[in-house]
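S.K.: The following block contains a protein sequence and its predicted model.
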Amino acid sequence: MVNKEKNFMSNKEQTNDQPSNFQDLAAVNQRLAVALAEQQRIAQLVIQKDLELYTLNDTLDRQVNQLKVLQLMVNEVRSLNNRDKALRLMARRLVQELQFSAVVVLLGPPPFTVGVKYSYHEIDTDELKRLPVIIKAFEKKIVYVDRLASAGPDEQALGKVLHATSFVALPLQCHQKFYGVFICALDDPYLRLSEHDREFLEIVSNAIAGTIESLDLEERQHYIDSLKTEFISIASHQLRTPLSAIKWILKMILNGDLGPLNAEQATYIDKTYKSNERMIELVNDLLDSSRIEEGRLEYTLAEVDARLLVKEILDQYRVLIDRQGVIVETNVDSGEPAMILADHDNLILALTNLIDNAIKFTPKKQTIKILVDHDRSFVRITVKDTGIGISAEDQQQLFTKFFRADNAKRMQTHGTGLGLFIANNIIRKHKGRIKVESEIGVGTTVTCWLPPAKGS
């Protein structure tokens, strides 16, 4: 009886405990649900941050790549002197390196001409040039479409011609001057031109406009220079014949072939003869410089002895040397031959200009040294005077056409400012180099290095 009561009491206690157990289970389930929800929230946050980080990394990679391509384009374009080549190079880089589907440059004003078209699709450029949005872009309004589906009808018409899902059309502007329109597009429905892409392409459009302006100015300058060179060449040819005729007539008069002259007449005729000689020298220098610039100065190379070239020039200048009263020291009358591969007449012309300057700017009773020495590496020709010298500032421009140093102008000596320009070009054509060292009031040393003939 006692056992039955105990069992009854035990069952009753268990029955009373059941609600408490259910409550505990419910609380546990609730806590588990909260924990699971928190885990899901954290997981979603991690996924979101991971996607943001991936997007950020992808954006940074694209931006870095864009900057690299921009730098590459700028460096490559610097070496070009042709606008069409520069535009093709830049368009190719944008399409191949940055995965744009199309790049078009229209040169304006309307009606446009196509500067360059680089695309994976066939683009009707005639239709493209007529589109209202292109006119709008040329009128300084940026046309930017990141999603074609949400664009207006005019923009959709441009997208259709470009076979693009997003694009930008930018005015080509440099120094308040407009050169046309730059268009860049993407054809991938899963990609779009971002704001950063638009900003980058604005930089590219400015670079293209700057390139067009720079190369157009350069081409225009080349054209003007060619006209000037052609004019100088024609004028010089027209002048040389009558000047030569005048020279020989004056020579005949001075020699008395046309009758005797009194002292005063002889003096005036002699001055006229010398002035005519200077005019002939000027004309010859102009002709030589124009031939150099046009690439018409012909070179026939043969082995010659540099010592004999210098000796030949000194023999021609003997009268002038005596008249100027300068002392010339040289080593060309002795020693071993200094053989070089050269065009005799052209190298004579170059060295004559150097020696003529030394004689012209050296005072009486002062010394000029003209030396030739050589080894297996080079033949060196040195012309060293003790004349007026050249300032450091003027030395920077010595090889420029028509340049004359300030102190040379003050001396009122005749000269064209073409001698060193001609000499430098001829020496370089012989694969040599020329160097000038000078100090005001001390003198000038001009050194030429020329490669020796093979086997010398």
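M.R.: Arrived safely, thanks for sending.
S.K.: drop to CA atoms for contacts and neighbour counts, all remaining ones
M.R.: Fine.
S.K.: tell me the secondary structure for residue 401?
M.R.: Assigned by DSSP: H, G, I helix; E, B strand; the rest coil, the conformation of residue 401 is coil.
S.K.: so who does it touch?
M.R.: Residue 401 makes contacts with 417, 418, 421, as judged by C-alpha atoms under 8 Å, 6 or more residues apart in numbering.
S.K.: Which members of the residues you listed occur in helices, if any?
M.R.: The helices, defined by DSSP state H, take in residue 421 from the contacts of residue 401.
S.K.: Now do stretch 403-419: distance from first to last residue.
M.R.: In stretch 403-419, first residue to last residue: 9 Å (C-alpha to C-alpha, to the nearest Å).
S.K.: now it: how far from the chain's centre is it?
M.R.: Relative to the mean C-alpha coordinate of its chain, stretch 403-419 is positioned 31 Å out (C-alpha atoms, centre = their mean, to the nearest Å).
S.K.: Flag every buried residue along it.
M.R.: Buried residues in stretch 403-419, counted by 16 or more other C-alpha atoms under 10 Å: 403, 404, 405, 408, 415, 416, 417, 418, 419.
S.K.: I'd like the distance between the fifth one and residue 208.
M.R.: This points to residue 415. Residue 415 is 44 Å from residue 208, where distance means C-alpha to C-alpha.
S.K.: swap in the second one?
M.R.: Residue 404 sits 39 Å away from residue 208, taking C-alpha to C-alpha as the criterion.
S.K.: For residue 446, state which of the buried residues of stretch 403-419 is nearest.
M.R.: Comparing those against residue 446 with C-alpha to C-alpha picks out residue 419 as the nearest, at 12.7 Å.
S.K.: what about versus this one:
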Amino acid sequence: MVMELISFQKLFQMTKVINSQFEMSEILQVFVDAIAGEITQADLVGFFLKQPDGTFQGYKGNKLPVDITELLIDPREDEFVRDILRNQASDYISDTSIDLRLDQSKRQLLKIKSILGIPVIVENDVFGLVFVHDFGKPMNITQEQMEVTEAFVNMASVAIRNIRMFEQRQLLMEKQQLLLDATKALSESLSVKDVLNTFFHYMRKASGSKDIGIHLYNEKEHTIEPYQLSSENVTVDEWKVKHREVKLTIENDRLLYEVITQKKSAAIEDVYADPRPNHKAFVSFDIRSIMVFPLVAKGSVYGVVAIPSIGKPRKYEASILEFCQSISDATATALSNAQHTETLDHSVNERSIELQHANFKLEGLVRELEHLNELKSDFIATLSHELRTPITAVKGSVDILSKGILGGLNDSQKDLLDIASKSIERLLDQVNELLDFAKMENGKFELVYTEADFKEIIKESVHIVQSLINKKKLILVVESDAETDTIVSVDKQRILQILLNLLSNAIKFTPPMGVITIKTIFEETVLTVEVHDSGIGIPYEKQKNIFTKFYQANNQINGTGLGLAISKQLIELHGGRIWFESTEGQGSVFKFTLPKGRG
């Protein structure tokens, strides 16, 4: 009874020690030392860790005559171990010369006469195996010692499970943080180059692989083209050359077909045991295992990420697959946006260059047109001056003849001279218009302001055109809302010129017995003048060009086509504006405003 109490006290103390450790290696070392020194007093205690292929590799021992890490137990060659694994329970061989289940090579190497084997069960699975034995002699182990050892192994199993849970939580937190960091970094990557660098950095961490390739999917051709690579086993050039040799399509690679059409990832641990991949391509790259993830943006797959294991097979955990898929999903959107932005930027740059070239050409044309315009204005000014002198001389001669100073004239001669006089007046008006136009174009035109009674200007303009009004049997009406203060500051001769131009046009385009009305509206600071006619009106398609230089709405009427253009410029020089309203067949009304003070 005292022995049992001492054993349980030791068990309790050692359990406290185990549970105070946080490293798996430290726990297992305390574990084997305690069993050897405190519980069984055995010469040799070894812990063997289960491997992915089902074998058990030596991991920790107290003082074996050989390096325990060099020892490997294969259950296929050791019936004793197979029984422990099958029953998931302890087993004891009291005499290895009679019970031959133990691997004989291990028995001879370690001179095992008797042996206790205990499985370390963690989460209903064998995590490792503990073997207790003496060297070259049978063990003198009691039932109580075996039970205490089993209890201690169970306590150690709990500690190992807790450590594994802690490590898994830590790993999960690290993955979550890595995913957050990757997502943030990708969202801040604006160029394709930055996105790719960020992707490869985080995918290497997530996958544990140094070979990662991005391929783009050509939906029209159904081909998978190499895009970017991060690898220590193959260069980018070699990678692209081999791809050209194989030319992957979704028709010749069912794995890629499923990934792209079903938009889901895939992992294959043995590519040659799976009929879906293109084995020719995998042989070319010496690929043994592979993970493939779709790149999905805006509901469509535009590429895939391939993470192969080159030269050796690899097992894939579901958590790794999910983690890498999350990185791929975040990358897909960032890469698609960056590619679209750079394509758009490239198009904008191309259009900008084209526009710049067009602007250069346009600037050249503008300079050329400006030069031609200057030549035209100089030509018109020179020609007008040259014409005015002989026209004036001819006019004077006609006036002398008309007055009979050189002798009497018969009626026919008087009629001819009258026609000649009117033609000369018209020609002189056109020359004056050309001169005014040339001055305005060259910026040499100046207004001469005077105080004038606008009613007198109206009266003078009516007097000048009265003979034309009478000859065509038109009715001219003058309306004014002003009773006092009709004084304005204007260039009187130029305003008279504008009125005569508008009245002349109204007379030209108004049929006999028609009505022409001049209406003036005086406000506090602005004067508005309207010239109405009941003429033929202006066709709608020609209205936009009415104030254009050298334009005539009716080509059958003689003139320079400058009258309205010059009138517009004169009104604007005064600080006013001019516009019109016209309906074909119903007449027109031209309106202009003038500041009552100096413009």
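M.R.: Yep, it's here. Here the structure is a predicted model, which is why all the values come from computation and not from measurement.
S.K.: Distance to residue 358 of the first structure added to the buried residues of stretch 403-419 of the first structure, as JSON lines?
M.R.: Converted to JSON lines, those look like this (distance: C-alpha to C-alpha, whole Å):
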{"residue": "403", "distance to residue 358 of the first structure": "16"}
{"residue": "404", "distance to residue 358 of the first structure": "14"}
{"residue": "405", "distance to residue 358 of the first structure": "14"}
{"residue": "408", "distance to residue 358 of the first structure": "12"}
{"residue": "415", "distance to residue 358 of the first structure": "12"}
{"residue": "416", "distance to residue 358 of the first structure": "15"}
{"residue": "417", "distance to residue 358 of the first structure": "14"}
{"residue": "418", "distance to residue 358 of the first structure": "15"}
{"residue": "419", "distance to residue 358 of the first structure": "12"}
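S.K.: Map residue 24 of the first structure across to the second structure for me.
M.R.: In the second structure, residue 24 of the first structure lines up with residue 158, judged by TM-score structural alignment.
S.K.: Next, the contact list for the closest residue to residue 158 of the second structure other than its chain neighbours, please.
M.R.: Excluding the flanking residues, the one nearest residue 158 of the second structure by C-alpha to C-alpha, 6 or more residues apart in numbering is residue 122, at 7.2 Å. Residues in contact with residue 122 of the second structure, defined by C-alpha under 8 Å, 6+ apart, are 157, 158, 160, 161.
S.K.: Ranking by neighbours, what's the top pick from the residues you listed?
M.R.: The most crowded member of the contacts of residue 122 of the second structure, judged by other C-alpha atoms under 10 Å, is residue 160 (24 neighbours).
S.K.: how near is that residue to residue 116 of the second structure?
M.R.: Separation of residue 160 of the second structure from residue 116 of the second structure (C-alpha to C-alpha): 21 Å.
S.K.: quick one: the match of residue 24 of the first structure is in a helix?
M.R.: Yes - counting by three-state DSSP, residue 158 of the second structure is part of a helix.
S.K.: Enumerate every residue touching residue 247 of the first structure.
M.R.: Shown in contact with residue 247 of the first structure (C-alpha under 8 Å, 6+ apart): 273, 276, 277.
S.K.: Distance to residue 323 of the first structure for the residues you listed - can I get that in a markdown table?
M.R.: Formatted as a markdown table, the contacts of residue 247 of the first structure follow (distance: C-alpha to C-alpha, whole Å):
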| residue | distance to residue 323 of the first structure |
| --- | --- |
| 273 | 16 |
| 276 | 18 |
| 277 | 16 |
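S.K.: In TSV, list those along with neighbour count and secondary structure.
M.R.: Listed next are the contacts of residue 247 of the first structure as TSV, based on neighbours: other C-alpha atoms under 10 Å; DSSP: H, G, I helix; E, B strand; the rest coil:
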residue	neighbour count	secondary structure
273	20	helix
276	17	helix
277	16	helix
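S.K.: I'd like to know which of these is nearest to residue 57 of the first structure.
M.R.: Set against residue 57 of the first structure, the nearest of the contacts of residue 247 of the first structure by C-alpha to C-alpha is residue 277 (76.3 Å).
S.K.: Over in the second structure, tell me which residue corresponds to the closest one.
M.R.: Residue 277 of the first structure maps onto residue 425 in the second structure, by TM-score structural alignment.
S.K.: For its match, list the residues it contacts.
M.R.: Applying C-alpha under 8 Å, 6+ apart, we find residue 425 of the second structure in contact with residue 395.
S.K.: How much space separates it from residue 552 of the second structure?
M.R.: 20 Å.
S.K.: Show me the residue at the heart of the first structure, geometrically.
M.R.: Residue closest to the average C-alpha location in the first structure (C-alpha atoms, centre = their mean): residue 78, at 4.2 Å.
S.K.: any idea what that one aligns with in the second structure?
M.R.: Counting by TM-score structural alignment, residue 78 of the first structure lines up with no residue in the second structure.
S.K.: And residue 440 of the first structure, by the same measure?
M.R.: In the second structure, residue 440 of the first structure lines up with residue 584, judged by TM-score structural alignment.
S.K.: Neighbours of that match, how many?
M.R.: By other C-alpha under 10 Å, 12 other residues sit near residue 584 of the second structure.
S.K.: That one contacts residue 541, doesn't it?
M.R.: No - under the criterion of C-alpha atoms under 8 Å, residue 584 of the second structure makes no contact with residue 541, lying 10.5 Å away.
S.K.: coming back round to it: which of the contacts of residue 401 of the first structure still touch in the second structure?
M.R.: Compared against the second structure with both residues aligned by TM-score structural alignment, their matches' C-alpha atoms under 8 Å, these retain 417, 418, 421.
S.K.: how about the helices of the first structure, start to end?
M.R.: Using DSSP H, the helices of the first structure run over 2-78, 83-98, 125-130, 132-138, 153-162, 195-254, 263-294, 306-316, 318-324, 344-360, 392-395, 406-410, 419-429.
S.K.: Which one, of those, ends up nearest to residue 333 of the first structure?
M.R.: Across the helices of the first structure, residue 333 of the first structure has its closest neighbour in helix 306-316 (7.6 Å, C-alpha to C-alpha).
S.K.: quick check, distance from the closest one to the centre of its chain.
M.R.: Distance of helix 306-316 of the first structure from the chain centroid (C-alpha atoms, centre = their mean) equals 40 Å.
S.K.: Map residue 457 of the second structure onto the first structure.
M.R.: So, by TM-score structural alignment, residue 457 of the second structure is matched to residue 309.
S.K.: For its match, grab the count of nearby residues.
M.R.: The burial count for residue 309 of the first structure: 17, using other C-alpha under 10 Å.
S.K.: Identify the residue spatially nearest to it, adjacent ones excluded.
M.R.: Residue 309 of the first structure sits nearest to residue 348 (C-alpha to C-alpha, 6+ apart), 6.5 Å away.
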